[in-house]
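Chemist: Sequence below, structure please.
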Amino acid sequence: MADAASRLKGLLEQLLGTPVPVRVRAWDGSLAGPPGAPVLVVRNRRALRRLLWKPGELGLARAWVAGDLDVEGDLYAALDALAGLIWDRGEDARTLGQALREPEVRAAVRGLFRLAGPGLPPAPPREEARRRGHLHTRRTDRRAISHHYDVGNDFYEIVLGPSMVYSCAYWETPEGGDLETAQRDKLELVARKLALRPGQRLLDVGCGWGSMAIHAAREHGVSVVGITLSQEQAAYARKRVADEGLTDRVEIRVQDYRDVRDGPFDAISSIGMAEHVGAERYLAYAQDLYALLRPGGRLLNHQIARRPRRDESSYHVDEFIDAYVFPDGELAPLGTTVTQLERAGFEVRDVESIREHYGLTLRQWVANLEADWPRAMRLAGPGRARVWRLYMAASALAFEQNNIGVNQVLAVRTPDGPGDSGSSGMPLRARMWK
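Modeler: Below is the predicted model of the structure:
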């Protein structure tokens, strides 16, 4: 079909009611759109069938993961240009049903179906998670964690670098710098906020590949129990602990936080784990951690937050993230998290937003992935590598544009027995860890 790009661009603009902000390169080699704009590559008609049979973000995600859609040039520029059409249409955007009542929209949809050609869309890419059972049971949480983290330790080494820290780093300047230094500074920031001292016990919930546990034991002399639901992470972390000569001070377990019974601990770190807990279980999560702390013990909860909506009942999880990245993950506004921690009995003593730091971190991870792209595709498969590249690049923009944030919340289990003074044990001048 001659000049498919012009036809596709025109039909999309008729459907969306706004100019398409990128150039479109179609399967016939034709090109249409504003000169100098990022190029969206539609490799085949199958991409259109995916979008028409599953309109919205999930259809786009399936086409991207399968390789039916691609971007030429700067991925960040393309995502930024497309954000207004995909993610930023707002709470008042018209629904598909409303749009289809408009004659010009119905005509555009018919034209797109003709352009897509006959046939049903192919099955979703195999990288797509299938939801089974109730949310946030021990079994479904293990399955969700395995989907995300058991991709292969060699793949994560490419993305994360030697630190193997899969959470926001802590940078000195807006220009970034050395990722390993920034990750070490983040681990040290957490340790200082928790006031770790030799002889104490630390519980690291969602310990990942063991970086926080090793740092706390090596640099601060504490005994650490690190727990994860990922078998691959645990095996990797145990080897790192042994290589550091810390097996007498660090124990790595494959264990759900709900099953930890050997408290009390002097401190608990939960870094990038609480996003997996879910809104319905969050209060119970906070209560479980509260019960595992000794009176006077501290919790450092490092967690991504979304912006609150005018109507919270209308909030839906991100379809791409839920299907391909973090199955069953849920983000909550910062105020909701603080409220739940307080309801569980904690006294919240400090909240630090480090949103800009995550944008810098994600850009470093994307650069690492792109620098070793052929090997990453061999290790994780092309579809999975494409998932991670899109998710991390889009997330970097989301943090930079203040669509989501990340916060460290320091909370204390204040003494609550008979005759206790209620002292938090915190210094009078806040943020002495600086």
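
Chemist: CA only for contacts and neighbour counts going forward, please
Modeler: OK.

Chemist: burial of Ile404, as a residue count?
Modeler: 20 (other CA atoms under 10 Å).

Chemist: So it sits against Pro308, correct?
Modeler: No. Judged on CA atoms under 8 Å, Ile404 makes no contact with Pro308 at a distance of 9.8 Å.

Chemist: so what does the longest helix anywhere in the chain touch, helix or strand wise?
Modeler: Longest helix of the chain, by residue count under DSSP state H: helix 382-400. Other helices and strands packing on helix 382-400, by 3 or more CA pairs under 8 Å, 6 or more residues apart in numbering; DSSP states H and E, are helix 57-66, helix 75-86, helix 355-371, helix 373-380.

Chemist: Which parts of the stretch 51-200 of the chain are helices?
Modeler: 57-66, 75-86, 96-99, 103-116, 138-149, 153-160, 179-193 (DSSP state H, counting those that start in this stretch).

Chemist: Tell me which of these lies nearest to Arg25.
Modeler: helix 75-86 (13.2 Å; CA to CA).

Chemist: Okay, buried residues for that closest one please.
Modeler: Leu75, Tyr76, Ala77, Ala78, Leu79, Asp80, Ala81, Leu82, Ala83, Leu85 (16 or more other CA atoms under 10 Å).

Chemist: That helix packs against which elements?
Modeler: Using 3+ CA pairs under 8 Å, 6+ apart, helix 75-86 sits against helix 382-400.

Chemist: Over to Glu418. Which of the three states is it?
Modeler: That one is not Glu; residue 418 is Pro. coil (DSSP: H, G, I helix; E, B strand; the rest coil).

Chemist: Can you get me a residue count around it?
Modeler: 6.

Chemist: How about Gly381?
Modeler: 15.

Chemist: if we can go back for a sec, Glu370: which of the buried residues of helix 75-86 is nearest?
Modeler: Among the buried residues of helix 75-86, and counting by CA to CA, the member closest to Glu370 is Leu75, at 11.1 Å.

Chemist: Quick one: work out the angle between the helix or strand following the longest helix of the chain and helix 355-371.
Modeler: Note on helix 382-400: by DSSP states H and E, the next helix or strand toward the C-terminus is strand 404-412. Counting by axes from the mean of the first three to the mean of the last three CA atoms, to 10 degrees, strand 404-412 points 120 degrees away from the direction of helix 355-371.

Chemist: Show me the contact partners of the strand of greatest length in the chain.
Modeler: Using DSSP state E, we find that the single longest strand of the chain is strand 293-306. Residues from elsewhere that reach strand 293-306 (CA atoms under 8 Å, 6 or more residues apart in numbering): 190, 193-194, 263-275, 331-334, 403-416, 423-425.

Chemist: Following up with a second sequence; could you model it the same way so I can compare the two?
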Amino acid sequence: MIEPSTHQDAVAVAEHYDDLDPIYRRVWGDHVHHGLWATGRETPGEAVEALVDAVGDRLNLMPGQLCVDIGCGYGSAARRLAATRGVRVVGLTLSAEQARYAAVHPVPDVDIQIGDWLTNGLPGASADAAWAIESSEHMVDKSRFFDEAHRVLVPGGRFVICAWLAGTDAGLWKVRHLLQPICREGRLPSMGTREDYEAMANAAGFTVAGYEDVSRRVARTWMICAGRLVKAMLLDSETRRLAVGARHRGAILSIPRLILAYRTGAMRYGIFTLTKAVETAT
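Modeler: As a prediction, this is how the structure comes out:
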């Protein structure tokens, strides 16, 4: 497990997304996650929706099911899956700004709340499915992240995780100059490998039903973000002020580091599909 040199916690994560809210929405929109390209001809908007659809496909969602979006951001994935799959969704975000945005863009059957997944308070065995799109990285206690998902899901429930991962064989240079700074600048308490995630999933009681490395299909996200950010900084004074301010300058400068991390294999992007066992009568 890769850990940054400075401590990161839920408060730091919330402040990061609250403070940079204008940049996130201006540069990338209301989907705070990578795009997924299949042909390479998709627009960025189509690509981010394709990632959400890939999650929905792996969950085998059925109309009327109750789902949990862990680290839901602005609620865009929840809104899309509610609309396209007919499910009901409870979403949790640490960010007050993200929850505020969701509140002024309400849709039926989607409830976005401010809350920490590690202390979510949801009833046990109450959700049919759950997903976490690039939120597990922000969890201080990743083992508890898996434990809570297992507790909240019904027997037979499915859990899909889209995660930034450290390359299994990342050497010291990559760890020191790429992965640890990415964790620090992105407010990630730690970054695990595929093997770390699968071990924690198994320890929580899940079966790993599938895994796909889609690094090559998502990596162009950061080149697009870099171009849009430069343009926004030239045209918008608020974006420029936030981007060069001392408090979050590192998060902006981390974009070139992320591009290099993908190109060198230091960082991977994986999609896990997990299942909770069906209880059998004794």
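
Chemist: what residue of the first structure takes the place of Phe206 of the second structure?
Modeler: The pairwise alignment with the first structure assigns Phe206 of the second structure to Phe346, based on TM-score structural alignment.

Chemist: go on, Phe145 of the second structure?
Modeler: Per TM-score structural alignment, Phe145 of the second structure is aligned with Tyr285.

Chemist: so what's that match closest to, chain neighbours aside?
Modeler: Val277 (7.3 Å; CA to CA, 6 or more residues apart in numbering).

Chemist: Pretty sure the one you found sits against Ala284.
Modeler: No. Applying CA under 8 Å, one finds Val277 of the first structure not in contact with Ala284, separated by 9.5 Å.

Chemist: okay, these two: which has more neighbours?
Modeler: Val277 (21 against 16).

Chemist: How much space separates the more buried one from Asp328 of the first structure?
Modeler: As defined by CA to CA, to the nearest Å, Val277 of the first structure lies at a distance of 9 Å from Asp328 of the first structure.

Chemist: cool, and Phe113 of the first structure?
Modeler: 33 Å.

Chemist: more neighbours, these two?
Modeler: More crowded of Phe113 of the first structure and Asp328, by other CA under 10 Å: Asp328, with 23 against 16.

Chemist: hang on, the earlier thing: the match of Phe145 of the second structure: what secondary structure?
Modeler: helix.

Chemist: can you pull the contacts of the most centrally placed residue in the first structure?
Modeler: By CA atoms, centre = their mean, the first structure has its centre lying nearest to Phe326, at 6.8 Å. Going by CA under 8 Å, 6+ apart, Phe326 of the first structure touches Ala144, Ile145, His147, His148, His276.

Chemist: repeat that for 10 Å
Modeler: Contacts for Phe326 of the first structure (CA atoms under 10 Å, 6 or more residues apart in numbering) come out as Ala129, Ala144, Ile145, Ser146, His147, His148, Tyr149, Glu275, His276, Asp318, Phe320.

Chemist: how about stretch 335-352 of the first structure: buried residues?
Modeler: Of all the residues in stretch 335-352 of the first structure, those buried under the rule 16+ other CA under 10 Å are Thr337, Val338, Gln340, Leu341, Glu342, Ala344, Gly345, Phe346, Glu347, Val348, Val351.

Chemist: Give me the contacts around that stretch.
Modeler: Against stretch 335-352 of the first structure from outside (CA under 10 Å, 6+ apart): 193, 274, 279, 282-291, 297-303, 305, 307-308, 331, 334, 406-414, 416, 424, 426, 430-431.

Chemist: thinking again about what came up before, ok, so of the buried residues of stretch 335-352 of the first structure, who is nearest Asp178 of the first structure?
Modeler: Nearest to Asp178 of the first structure among those, with distances taken as CA to CA, is Val351, at 25.5 Å.

Chemist: Pretty sure that closest one sits in a strand.
Modeler: Yes. Applying three-state DSSP, one finds Val351 of the first structure inside a strand.

Chemist: circling back: and Asp185 of the first structure, which of the helices and strands packed on helix 382-400 of the first structure is closest to it?
Modeler: Comparing these by CA to CA, helix 355-371 comes nearest, at 11.8 Å.

Chemist: Where in the second structure does the closest one align, residue-wise?
Modeler: Against the second structure, helix 355-371 of the first structure falls on residues 215-231 (TM-score structural alignment).

Chemist: buried stuff in the matching stretch?
Modeler: Neighbour count says stretch 215-231 of the second structure has Ser215, Arg217, Val218, Ala219, Arg220, Thr221, Trp222, Cys225, Ala226, Leu229 buried, by 16+ other CA under 10 Å.

Chemist: Contact partners for the fourth one?
Modeler: Read that as Ala219 of the second structure. Counting by CA under 10 Å, 6+ apart, Ala219 of the second structure has contacts His34, Gly35, Leu36, Trp37, Leu258, Ile259, Leu260, Ala261, Tyr262, Arg263, Arg268, Tyr269.

Chemist: Just among those, which is most surrounded?
Modeler: Counting by other CA under 10 Å, top hit in these: Leu36 with 27 neighbours.

Chemist: when you align them, which residue in the first structure goes with it?
Modeler: By TM-score structural alignment, Leu36 of the second structure lines up with Tyr170.

Chemist: And Ala12 of the second structure, by the same measure?
Modeler: So, by TM-score structural alignment, Ala12 of the second structure is matched to Ala144.

Chemist: now do Leu94 of the second structure
Modeler: Leu94 of the second structure maps onto Leu229 in the first structure, by TM-score structural alignment.

Chemist: isn't that match right next to Ile145, touching?
Modeler: Yes. Counting by CA atoms under 10 Å, Leu229 of the first structure touches Ile145, with 6.5 Å between them.

Chemist: Look at the two and report which has more neighbours.
Modeler: Between Leu229 of the first structure and Ile145, counted using other CA under 10 Å, the more crowded position is Leu229 (25 against 20).
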